[in-house]
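A.B. asks: Make a model of this:
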Amino acid sequence: MKLGYHTGYWSAGPPAGVAEAVLEADRLGFDSVWTAEAYGSDALTPLAWWGAATKNIRLATNIMQMAARTPTAAAMAAITLDHLSGGRFVLGLGASGPQVVEGWYGQPYPRPLARTREYVEIIRRVVARERPVEFQGEFFTLPHPGGAKLGKPLKPTVHPLRPSIPIFLAAEGPKNVALAAEIADGWLPLFFSPKADAFYREALAQGFAKPGARHTLADFEVAASVPVLVHEDVEQAADLIRPFIALYVGGMGAKGANFHRDVIARLGYEKECDLIQELYLAGNKKDAIAAVPTALVEDVALIGPADKIRAELPAWQETVITTLLVQGDVTAIRKIAELVS
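C.D. replies: Below is the predicted model:
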C-alpha cells in the first residue's frame, strides 16, 4: 500500500507548513500529493505552486469539481500540468453536492452520473488529440448549436505529453463507485472502512464487468483519504477527528441529500448520523461533534499509539485500497511513513 499526501482544504488562508510537507513527502518517496477545492481556494493553483519544487511525486487533484469548469477547460488544465510536471499529473474529478453545485456554481445538479460519463468522455477525446472534438450529449454539445452559430470543432493546439492522462473519480454511492470502475483509472473514496470492503468490492466488480471497462481490480487504483494520527491517548486523538466527521455528516449537504452521511450510516451508525445531523443543522455544532462515537472514528481512521496503528494496518492493507492519503505537518508524515514502511 502506497502513501499519498493530501494537503486538504484551505480555511481563511493557505494552511501553514504545507510547502515543507510536500517537499518532505517527495523526499520520503510518497507516491502522490493531492489538493482540494470547495468554494474557496482552487485545486490547480496550489498544486502547480507547491508541485513545482518536487521531482518525483505525482501531482493530483482530490477533487477538481466538474461544475467549476467545462470538460474542455478541465482537459486544458490537465494537459498543461502534465507537461509542466513531466507526466506526473493525475486528474481527480468529482461531482460535489447539490448545495455547492447549484448554490456556488449556479449549475444544475440532477443526474450526476450521466453528466460525469459525458464529462470524462470529452476530456479523453481532447487529450487523445486524434481529431477535432465533436460531441452530442444530453448535457454537453460541442460545438454549441446556438449562439452566433459560428462554432466549429477544434482540437488542442498543444500536443499532450501523453495520449491518456489518468482520471480518478470521487464516489461514495455504489452506482457511482461502479461508474468509476467502468470509465476511470482510479477511485477516490472518503470515509472508507475495512468493514465496508466487501460492499465496495461488489460495486467495483459491477463496473469492471461493463463492456469497454478500462481496467480490472488488478490494475485499478484506489486512493483513500484516511486520517492517521499517532497519539498516545486514543480519546484525545479521536477528539481531533470528530469535528471533521461531524461537519461532513451534519453540515455537508441538506437533510435527505447528504452522501457523506449515507456512507457513515452504512457502517452501522444510522441513529448516530441522525443525531449528529439534527444537532448540526440546528446550529448546535459542539454537541454534534461530541455525538461522534470513538468507535466510528476508529472505523474510518487510524488513531492512537504507534503500536496500536501498526497492529491495525494489516486490516487496511487487505482491502481494495492501493494508496493511503494522509494529512499533517512534516513531523506527522515522517511518523506515518515510518509506520507504513
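
A.B. asks: When you work out contacts or count neighbours from here on, use the C-alpha atoms and nothing else.
C.D. replies: Will do.

A.B. asks: can you give me the helices for the stretch 1-150 of the chain?
C.D. replies: Listed in chain order, the helices of the stretch 1-150 of the chain (DSSP state H, counting those that start in this stretch) span 18-28, 44-51, 71-84, 98-103, 112-128.

A.B. asks: One more, so I can put them side by side:
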Amino acid sequence: MKLGLQLGYWGAQPPHNHAELVAAAETHGFDAIFTAEAWGSDAYVPLSWWGSTTQRLRLGTSVLQMSARTPTACAMAALTLDHLSGGRHIVGLGVSGPQVVEGWYGQPFAKPLARTREYIDIMRQVWARQAPVTSDGPHYTLPYDGSNATGLGKALKPIVHPLRADLPIFLGAEGPKNIALTAEIADGWLPLFYTPRMADTYNAWLDEGFARPGARHTRETFEICATAQIVLTDDPAAAYAAIKPFLALYMGGMGSEDTNFHAEVYRRMGHGEVVDEVTALFRSGRKDEAAAVIPDAVVDDSAIVGDADHVREQIKVWEAAGVTTMLVSPGSVAEIAQLAELVQ
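C.D. replies: As a prediction, this is how the structure comes out:
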C-alpha cells in the first residue's frame, strides 16, 4: 500500500502549513502529493509551488476540472510540469458538475463521457507529438471551424518536445459508466468516496472497461488512488462529529437538489434515506442538523477512525479490495509520521 498526501483546494485563505506537510511526506516515504480545485484556488499553481521543493514525490491533480481548460491548454500545463519535475506528474481529471461547469466556467455540461474521451485523445496527441493535433469534435474541434471562424486556424504540434510521450491520466469517476470508461482509457481511478464493502461492484464496472477493445490496462497494471479519511484517535466520537459536516456538504449541498453526483455515490452504497434527510435539512439552511443525522456507520463506509491497531487492520482491508494508494489528509507532521509507520 502506498500513501498520497491530498492537499485539496483552499478555503477562504491559503493554508499555512502545506510546505511542512509536503516536506514530511517526502521524508516519510509517501508516494505522491495531490492538489485539487473547485471555484477558488486552482490545482496547478500550488502543485508547482510545493512540488518545486521535492525530489521524489509524484505530483498529481485530484482533480483538474476539464471545463476549466481546453484539452490543448491542459496538455501544455501537464507537459511543462512534467519537464520541471523530471517526469513525476500525474494528470488527474474530472468533469465536475453542471452547476460549476455552466455556472462558473460558462461551458455546456452535456455528454460528459463523450467529452472526456475526446479531451483525453487530444491531450495524448499533444504528448505523442507525431503529427499536428486535430480533432473532428463535436466537443473540441481542432482547428476550430464554427460559424464565426476566420478560416485561418492551423493544426499545430507543440513547440516543446514532451519529456514523456504518454503521461499518466487518472480520472475522478463516480458513476458506473464513467468508472468503466476510466478502466478503458485511463491509467488510474481517483474515487472520492470509496468503500471496500463495494469492491466486487467496483470491480465489475472496472472489468467492463478492461474488456473493451483497445483498453490500456489490466487490473494488474491499473492504479486505484482512493481518498481515505484516516483519523488516528482514542476518541472516535469527536472524530465522527468533525467528519460529518464535510459529508453533509457533499451529500446535501453540492450540485443541485436533483443533480448531485456525490449524493448518488452514497445512494449506491445503500444510504438513500440518509441522503434524502441530509439534503432536505441542508438545503433548508439547517446544516448542523444535517450533519447530526448522519450515522457513524455511514462515516465508516469511506473513512477509517480509531486507534493504531484498528487503522492498521482497515488499511489491509482497503488494500485487499484493490486500492493501490490511499490519499490521506493529515493535518500535522506528526500525523504523517504515524500514518507512514502504519503502512510499513
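
A.B. asks: TM between them?
C.D. replies: Once superposed, the chains reach a TM-score of 0.98 (TM-score structural alignment, normalised by the length of structure 1), with 341 aligned residues with a C-alpha RMSD of 0.9 Å.

A.B. asks: Same list (the helices of the stretch 1-150 of structure 1) but as TSV, adding mean neighbour count and distance to residue 325 of structure 1.
C.D. replies: TSV is the format used below for those (neighbours: other C-alpha atoms under 10 Å; distance: least, C-alpha to C-alpha, whole Å):
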stretch	mean neighbour count	distance to residue 325 of structure 1
helix 18-28	20	11
helix 44-51	18	15
helix 71-84	20	21
helix 98-103	17	24
helix 112-128	19	23
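
A.B. asks: closest to residue 250 of structure 1 out of these?
C.D. replies: Across the helices of the stretch 1-150 of structure 1, residue 250 of structure 1 has its closest neighbour in helix 98-103 (13.4 Å, C-alpha to C-alpha).

A.B. asks: Give me the mean deviation of the closest one from structure 2.
C.D. replies: Comparison of helix 98-103 of structure 1 with structure 2 after fitting gives an average deviation of 0.6 Å (mean C-alpha distance after the TM-score superposition for structure 1).

A.B. asks: Contacts for stretch 254-266 of structure 1 next, please.
C.D. replies: Contacts to stretch 254-266 of structure 1, defined as C-alpha atoms under 8 Å, 6 or more residues apart in numbering, come from residues 97, 99, 172-173, 190-191, 248-250, 252-253, 270-273, 277.

A.B. asks: And the equivalent of residue 156 of structure 1 over in structure 2, how far from residue 123 of structure 2?
C.D. replies: Using TM-score structural alignment, the partner of residue 156 of structure 1 in structure 2 is residue 158. Using C-alpha to C-alpha, to the nearest Å, residue 158 of structure 2 is found at 11 Å from residue 123 of structure 2.

A.B. asks: Out of the helices of the stretch 1-150 of structure 1, which is closest to residue 208 of structure 1?
C.D. replies: Evaluated over the helices of the stretch 1-150 of structure 1, closeness to residue 208 of structure 1 peaks at helix 112-128, with 15.0 Å, by C-alpha to C-alpha.

A.B. asks: Compute the inter-axis angle for that closest one and helix 71-84.
C.D. replies: 50 degrees (axes from the mean of the first three to the mean of the last three C-alpha atoms, to 10 degrees).

A.B. asks: after superposition, how close is helix 112-128 of structure 1 to structure 2?
C.D. replies: With mean C-alpha distance after the TM-score superposition for structure 1, helix 112-128 of structure 1 averages 0.4 Å from its match.

A.B. asks: Now do the same for residue 199 of structure 2: its match in structure 1.
C.D. replies: Under TM-score structural alignment, residue 199 of structure 2 pairs with residue 197 in structure 1.

A.B. asks: hang on, the earlier thing: buried ones among the contacts of stretch 254-266 of structure 1?
C.D. replies: For those, a burial check counting by 16 or more other C-alpha atoms under 10 Å picks out 97, 99, 172-173, 190-191, 248-250, 252-253, 272-273, 277.

A.B. asks: In strands only, show me those.
C.D. replies: Judged by DSSP state E, strands contain none of those.

A.B. asks: Export the residues you listed as TSV, with columns for distance to residue 264 of structure 1.
C.D. replies: Below are these laid out as TSV (distance: C-alpha to C-alpha, whole Å):
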residue	distance to residue 264 of structure 1
97	16
99	20
172	10
173	11
190	10
191	7
248	10
249	8
250	11
252	13
253	14
272	9
273	7
277	12
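
A.B. asks: The match of residue 199 of structure 2 is in contact with residue 315, isn't it?
C.D. replies: No - Residue 197 of structure 1 is not in contact with residue 315 according to C-alpha atoms under 8 Å; the separation is 10.0 Å.

A.B. asks: who's more crowded, the two?
C.D. replies: Taking neighbours as other C-alpha atoms under 10 Å, residue 197 of structure 1 and residue 315 compare with residue 197 leading, 17 against 12.

A.B. asks: Before we go further, the more buried one is sitting in a helix, right?
C.D. replies: Yes - under DSSP: H, G, I helix; E, B strand; the rest coil, residue 197 of structure 1 sits within a helix.

A.B. asks: Pull the number of nearby residues for the residue nearest to it when sequence neighbours are not counted.
C.D. replies: Spatial nearest neighbour of residue 197 of structure 1, excluding adjacent residues (C-alpha to C-alpha, 6 or more residues apart in numbering): residue 319 at 5.8 Å. As a burial measure, residue 319 of structure 1 scores 19 neighbours (other C-alpha under 10 Å).

A.B. asks: In structure 2, what residue corresponds to residue 319 of structure 1?
C.D. replies: Residue 319 of structure 1 maps onto residue 321 in structure 2, by TM-score structural alignment.

A.B. asks: And residue 279 of structure 1, by the same measure?
C.D. replies: Counting by TM-score structural alignment, residue 279 of structure 1 lines up with residue 281 in structure 2.

A.B. asks: Please, which helix or strand holds that match?
C.D. replies: Residue 281 of structure 2 is part of helix 272-283, with elements assigned from DSSP states H and E.
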